[in-house]
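Undergrad: no sequence for this one, just the structure:
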């Protein structure tokens, strides 16, 4: 076999070349095994067009895969929830069951389930391929629903190509995107939140909790119905309208997809769909996830791969999603789910503890997604650092476009919690935000929804804490608040300005949304108080939240308007841990940070390419809640030093206030570097 580029680009991987090449070959062989008569992987992944409920020319047809079943009946509002001969399924080959009905035997909005029989038992089940599942408001019972509206949504934007250089993601949750203490809707999000995101400059949204889940408080990660958009937020047509409007605003829509595990529920989910324990999931000790109270898919089964690949294609084709952020990839990659393992050396990725069936599935999923839509975006949420995750398949990788830089938010939490301000080291900060494999694109982020959940704290709440309740009026002078606002801006700027792929922010965190996220549950009296976003805080011009909102928008605008910014070289110009100063260059921009809590510097020298510079962004500006100590109208000229003539660099002398950052743009090079 020809040496794969993944190994060529990293000689340290050569001792593991046999494993890497075997994984590549396994994915190739599995694809051939799956498609057989089909021409492409996309032709194979069409299960959603065959299984589930469909309107036919002369009535209805519903099919399900249930190899352990002995009898299946369709029950629902049309049968008074009783088994009737007219609604009895017929068994086909390979464990497939089918029923054909006349047009008048079921209708739009009818509720239905399967009455599943197996040797030794019977139970009600929601069809595995159901595309619409609703919950009764009084009994809280979930049922599938016939969905065949007269007016189906027709996309206005027929073709959409994301402009994502760089990729700037606004992570969001539909239900908690409104200010009232209740569950928000797709329609409200489309009308009220999308315009905010567009105005803030983000070019992608990553929507959580789309796949139906029985427990709202799971944040959407305990999925029961993989093909059903959650009805608690509205109808499938509402979701399509949201995505269409996002595309018209130039915003790509990424789905937070969960293929790493499934809810244990048996009535609502796939737990024992046909009465067996191993239809979709492992049948041995690997069946239950030890940390998540959920079930683990058996990626070695062709039927499971077919189900999951068809799920990817369904969301791309039917709803026009632009890609996926795959949740819990670390859990998929390792038999121990990455729990209790430090991942200190390369052997940890190739020691036999990896689920190579899962690796094959992820490789095929990425190939399929990009086969369907070459412009699709795939992101891996993965913390172990497995090499090749975001490397092209043909180069020996798994094929994701990006991987989440999960170490960065952990670093910021640890720094804020454990270090005094005077101990923040620019060298350590710079290393953390730039520490990545050169052949893989990453998504930098200071915090996501994970850092905002109850039991944890957002960055702003760690910095300011309860002072936020009393001192966020603009005319209120408070040291803790001023410190928090200053560091909040600096943390975000350095995290964004060092990207090599993209950047992510969770909704509301850009303006320092107070407190945590806590979904309604028994422990809080089923309250929605902390499962919402208080947009009025950033809208009020008398509150300091507007400072942070304004800064975030201007910061995003600056980076967004630098074409291919994420691909540009990061040239570190200066660092000094004693002074807590850091400066680096990208394209014609110089980023300067002073993390010192109380020491400002006058005429501080930084070696930079010679020329004239102008300040274009300054965290200390009064419009961002700063003290206004920098005169942005003053141009800066470098000063010649013969020692650095060969390097074509000169001294750039700056006034750098304590706890501030600025961005300078090279206006024009100068011959002498002097006025």
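TA: Sure, I can see it. None of these values were measured; they are calculated from a predicted model.
Undergrad: from now on I want contacts and neighbour counts done on CA atoms only, so please keep to that.
TA: Will do.
Undergrad: strands of the stretch 401-550 of the chain, residue ranges please.
TA: Taking DSSP state E, counting those that start in this stretch as the test, the strands found in the stretch 401-550 of the chain are 402-404, 442-444, 502-506.
Undergrad: okay, those strands in a markdown table with distance to residue 215 next?
TA: Below are the strands of the stretch 401-550 of the chain laid out as a markdown table (distance: least, C-alpha to C-alpha, whole Å):
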| stretch | distance to residue 215 |
| --- | --- |
| strand 402-404 | 26 |
| strand 442-444 | 29 |
| strand 502-506 | 21 |
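Undergrad: for residue 422, find the nearest of these.
TA: strand 442-444 (24.7 Å; C-alpha to C-alpha).
Undergrad: how about a markdown table for the strands of the stretch 401-550 of the chain, with mean neighbour count and distance to residue 316 added?
TA: A markdown table is the format used below for these (neighbours: other C-alpha atoms under 10 Å; distance: least, C-alpha to C-alpha, whole Å):
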| stretch | mean neighbour count | distance to residue 316 |
| --- | --- | --- |
| strand 402-404 | 24 | 18 |
| strand 442-444 | 26 | 22 |
| strand 502-506 | 24 | 21 |
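Undergrad: would you mind saying which of those lies nearest residue 26?
TA: Nearest of the strands of the stretch 401-550 of the chain (C-alpha to C-alpha): strand 402-404, 22.5 Å.
Undergrad: what's around residue 156, how many residues?
TA: For residue 156, the neighbour count with other C-alpha atoms under 10 Å is 11.
Undergrad: just checking, it touches residue 243?
TA: No - look at residue 156 against residue 243 with C-alpha atoms under 8 Å: they stay out of range, at 10.4 Å.
Undergrad: the stretch 151-300 of the chain: strands as residue ranges?
TA: According to DSSP E, counting those that start in this stretch, the strands that the stretch 151-300 of the chain contains are 167-173, 204-208, 211-212, 225-229, 252-257.
Undergrad: please apply the same query to the stretch 551-675 of the chain.
TA: Using DSSP E, counting those that start in this stretch, strands in the stretch 551-675 of the chain cover 571-576, 581-586, 589-594, 601-609, 612-618, 636-637, 649-656, 660-668.
Undergrad: can you redo those strands as CSV with distance to residue 310 and mean neighbour count?
TA: Shown next, in CSV, are the strands of the stretch 551-675 of the chain (distance: least, C-alpha to C-alpha, whole Å; neighbours: other C-alpha atoms under 10 Å):
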stretch, distance to residue 310, mean neighbour count
strand 571-576, 44, 16
strand 581-586, 42, 23
strand 589-594, 45, 23
strand 601-609, 53, 17
strand 612-618, 46, 20
strand 636-637, 58, 23
strand 649-656, 55, 20
strand 660-668, 47, 21
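Undergrad: now these in TSV, with distance to residue 629?
TA: As requested, the strands of the stretch 551-675 of the chain are exported to TSV (distance: least, C-alpha to C-alpha, whole Å):
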stretch	distance to residue 629
strand 571-576	22
strand 581-586	17
strand 589-594	13
strand 601-609	11
strand 612-618	10
strand 636-637	16
strand 649-656	9
strand 660-668	10
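Undergrad: want to compare, so here's the second one:
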């Protein structure tokens, strides 16, 4: 008997699956499409299924048949779905394979990877790999607690990182750490620094390492550069056991045109639009998904489900949402096609995003979707029933730009830019905002956060500590890219490890200590996170003192407990600075960015200040504070 035979087996992919797929409502296609090891009629093998509706012939070939592209044709289903399938005996996990696709119109024959592959060869090789995703998960306590939590009212301090350049082995700086090695190093570091979540730049398989994962082709596979799918599961599991959530960067906005990928998959524009005015992205030189096609929507939402389901992700950060929403995004007049009403809005993409969010929140309790959306599109993080897009949160790009522009100013000029410091509070509660200082802010000549700060020596570090204190005191969840927590001095380079040796230098170690203490205080102080998205959680005390570049405000929790935040954005220390407060009594100085342990001068208020019955700022009582130079103070209210 021939060792490798193709058996037509329809037990895995049913007529109902095909119906839902064609309707665009099958969100677990990864259970049916791709390659699945199993058994039919007592014979072990693998079931293959691929969508190629315009192909005349599809064959699977690989290790098992000496890469003979014509030896094992798959059968086309007779239902008109365009799905080719078959059970290939004698093929098991670990087998490399591709599909030979012969277009029906006589076009060029091509060899493709599997769009649903769970594992891929190590780049630059491009074959898919049959894989069994079985794993005995040990994070049940985390998943159960997550499902009962209110993420929007919880603490969220996110450490954004790129797996390949966070740390490299000291004896081989060219080698990437594996998922398993990262599982040993990363959780204790995040526990030490106090972050609640980690966000990985896209781990999905991508052919070009230098794209940082944003040019993805393996929408159902973690990159083999760092190990197997089970190795990545172990990393997520270990993080959960350490009490750390995992957010995955996910890119449904575009994909690269590599010959083994999705572009022109069956000889036609199957996943992408045919017209380059709709299907080609000028910024990234990549293809744009056709969101109006039911099967493509099912493919993408299945990918989102896959990372939350099979890899226990706690959230998805959806990349480049603005590029999806606008038909004229980054295009000149004549380079785009209006929608059916003559407008610039991408109606199909809007419907896709709403379906995506509705499906995720219906299936994965406690998980979040977070939009990177850089425009003023309304109600991105509002529910569908009020007309929103349905995301849980949105990156506050306006806050990021204004804040970094402000901090780039020499302190002597900051009084002329005071509005940039305060403007974000005019719209802070329009969306559920995340405050991002991400990877995009420390590349392409923008310089590191430390290097962007004005001044020399200690003033740069003081400004950076002030920036972080302002960020942690401001309404909104927090996100900081790796290296920022210890004041990395140079721009991020994806081919190098972070400069960990800087922690041996006192000012850098002081910034890390500041981040540790900020995160620890943040996590134990509900006033800093419970009402992040409600105006009831924030009250200005004084935002008008532009002459001194001083800001002061209150944060409140659900019980009404208050926290006072005061910033001095100049290097001038200010004695006897009066701040009105709503309660009489002793206000404890919980954090002071000018503390000597952080590399500051040690100026402060000796642990706190007793209020006096001197009215100010609309309150009956006030504090006479010492404001250190370039500093932020956090003071807790009397009990």
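TA: Right, received. Where do you want to start? Just so it is clear, the structure is predicted and the values come from calculations on it, not from any experiment.
Undergrad: nearest to residue 204 of the first structure, out of the strands of the stretch 401-550 of the first structure?
TA: Between the strands of the stretch 401-550 of the first structure, strand 502-506 lies closest to residue 204 of the first structure; by C-alpha to C-alpha that is 9.3 Å.
Undergrad: now for the closest one, which elements pack on it?
TA: Packing partners of strand 502-506 of the first structure (3 or more C-alpha pairs under 8 Å, 6 or more residues apart in numbering; DSSP states H and E): strand 167-173, strand 442-444, helix 479-497.
Undergrad: for residue 459 of the first structure, which of the strands of the stretch 551-675 of the first structure is the nearest?
TA: strand 660-668 (16.9 Å).
Undergrad: quick one, what contacts the nearest residue to residue 618 of the second structure once chain neighbours are set aside?
TA: Nearest-residue entry for residue 618 of the second structure: residue 580, 7.0 Å, with adjacent residues in sequence omitted and distances by C-alpha to C-alpha, 6 or more residues apart in numbering. Applying C-alpha atoms under 8 Å, 6 or more residues apart in numbering to residue 580 of the second structure gives the contacts 541, 615, 616, 617, 618, 619, 620, 621, 622, 623.
Undergrad: go on, residue 618 of the first structure?
TA: 630, 660, 661, 662, 663.
Undergrad: residue in the second structure matching the last one?
TA: For residue 663 of the first structure, the aligned position in the second structure is occupied by residue 634, per TM-score structural alignment.
Undergrad: contact partners for its match?
TA: 563, 564, 565, 566, 589, 590, 591, 592.
Undergrad: trace residue 454 of the first structure over to the second structure, please.
TA: Aligned partner of residue 454 of the first structure by TM-score structural alignment: residue 444.
Undergrad: for its match, grab the count of nearby residues.
TA: 10.
Undergrad: and it, how far from residue 491 of the second structure?
TA: 8 Å (C-alpha to C-alpha, to the nearest Å).
Undergrad: what does residue 377 of the second structure give?
TA: 31 Å.
Undergrad: can you check residue 151 of the second structure too?
TA: Taking C-alpha to C-alpha, one finds residue 151 of the second structure at 32 Å from residue 491 of the second structure.
Undergrad: equivalent analysis for residue 194 of the second structure, please.
TA: From residue 194 of the second structure to residue 491 of the second structure the distance is 24 Å (C-alpha to C-alpha).
Undergrad: can you check residue 636 of the second structure too?
TA: From residue 636 of the second structure to residue 491 of the second structure the distance is 37 Å (C-alpha to C-alpha).
Undergrad: now swap in residue 525 of the second structure and tell me
TA: Taking C-alpha to C-alpha, one finds residue 525 of the second structure at 33 Å from residue 491 of the second structure.
Undergrad: next, format the helices and strands packed on strand 502-506 of the first structure as CSV and append distance to residue 239 of the first structure.
TA: Formatted as CSV, those follow (distance: least, C-alpha to C-alpha, whole Å):
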stretch, distance to residue 239 of the first structure
strand 167-173, 13
strand 442-444, 26
helix 479-497, 30
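Undergrad: out of those, which is closest to residue 27 of the first structure?
TA: Closest among these, using C-alpha to C-alpha: strand 442-444, at 23.7 Å.
Undergrad: what does the closest one correspond to over in the second structure?
TA: By TM-score structural alignment, strand 442-444 of the first structure lines up with residues 433-435 in the second structure.
Undergrad: mean shift between the matching stretch and the first structure?
TA: Mean deviation of stretch 433-435 of the second structure relative to the first structure after superposition (mean C-alpha distance after the TM-score superposition for the first structure): 0.5 Å.
Undergrad: what does that stretch contact?
TA: So stretch 433-435 of the second structure is in contact with 393-397, 399-400, 471, 476-479, 533, going by C-alpha under 8 Å, 6+ apart.
Undergrad: so where do the helices sit in the stretch 401-550 of the second structure?
TA: In the stretch 401-550 of the second structure, the helices defined using DSSP state H, counting those that start in this stretch lie at 418-422, 449-452, 458-473, 506-523.
Undergrad: stretch 212-220 of the second structure corresponds to what range in the first structure?
TA: Using TM-score structural alignment, stretch 212-220 of the second structure pairs with 219-227 in the first structure.
Undergrad: just stretch 54-65 of the second structure next, same as before
TA: Going by TM-score structural alignment: stretch 54-65 of the second structure matches residues 68-79.
Undergrad: pull out the buried residues from that stretch.
TA: 68, 69, 70, 71, 72, 73, 74, 75, 76, 79 (16 or more other C-alpha atoms under 10 Å).
Undergrad: what about the first structure, which of the contacts of residue 634 of the second structure hold up?
TA: Mapped onto the first structure and checked by both residues aligned by TM-score structural alignment, their matches' C-alpha atoms under 8 Å, the contacts of residue 634 of the second structure keep the contacts 563, 564, 565, 566, 589, 590, 591, 592.
Undergrad: my guess is the fourth one contacts residue 630, does it?
TA: No - assessed by C-alpha under 8 Å, residue 566 of the second structure is found out of contact with residue 630, at 10.9 Å.
Undergrad: tally of neighbours for residue 635 of the first structure?
TA: 12.
Undergrad: again, but for residue 117 of the first structure
TA: So residue 117 of the first structure, with other C-alpha under 10 Å, has 18 neighbours.
Undergrad: returning to that earlier point: for residue 56 of the first structure, state which of the contacts of residue 618 of the first structure is nearest.
TA: Nearest to residue 56 of the first structure among those, with distances taken as C-alpha to C-alpha, is residue 663, at 61.1 Å.
Undergrad: separation between that closest one and residue 603 of the first structure?
TA: 16 Å.
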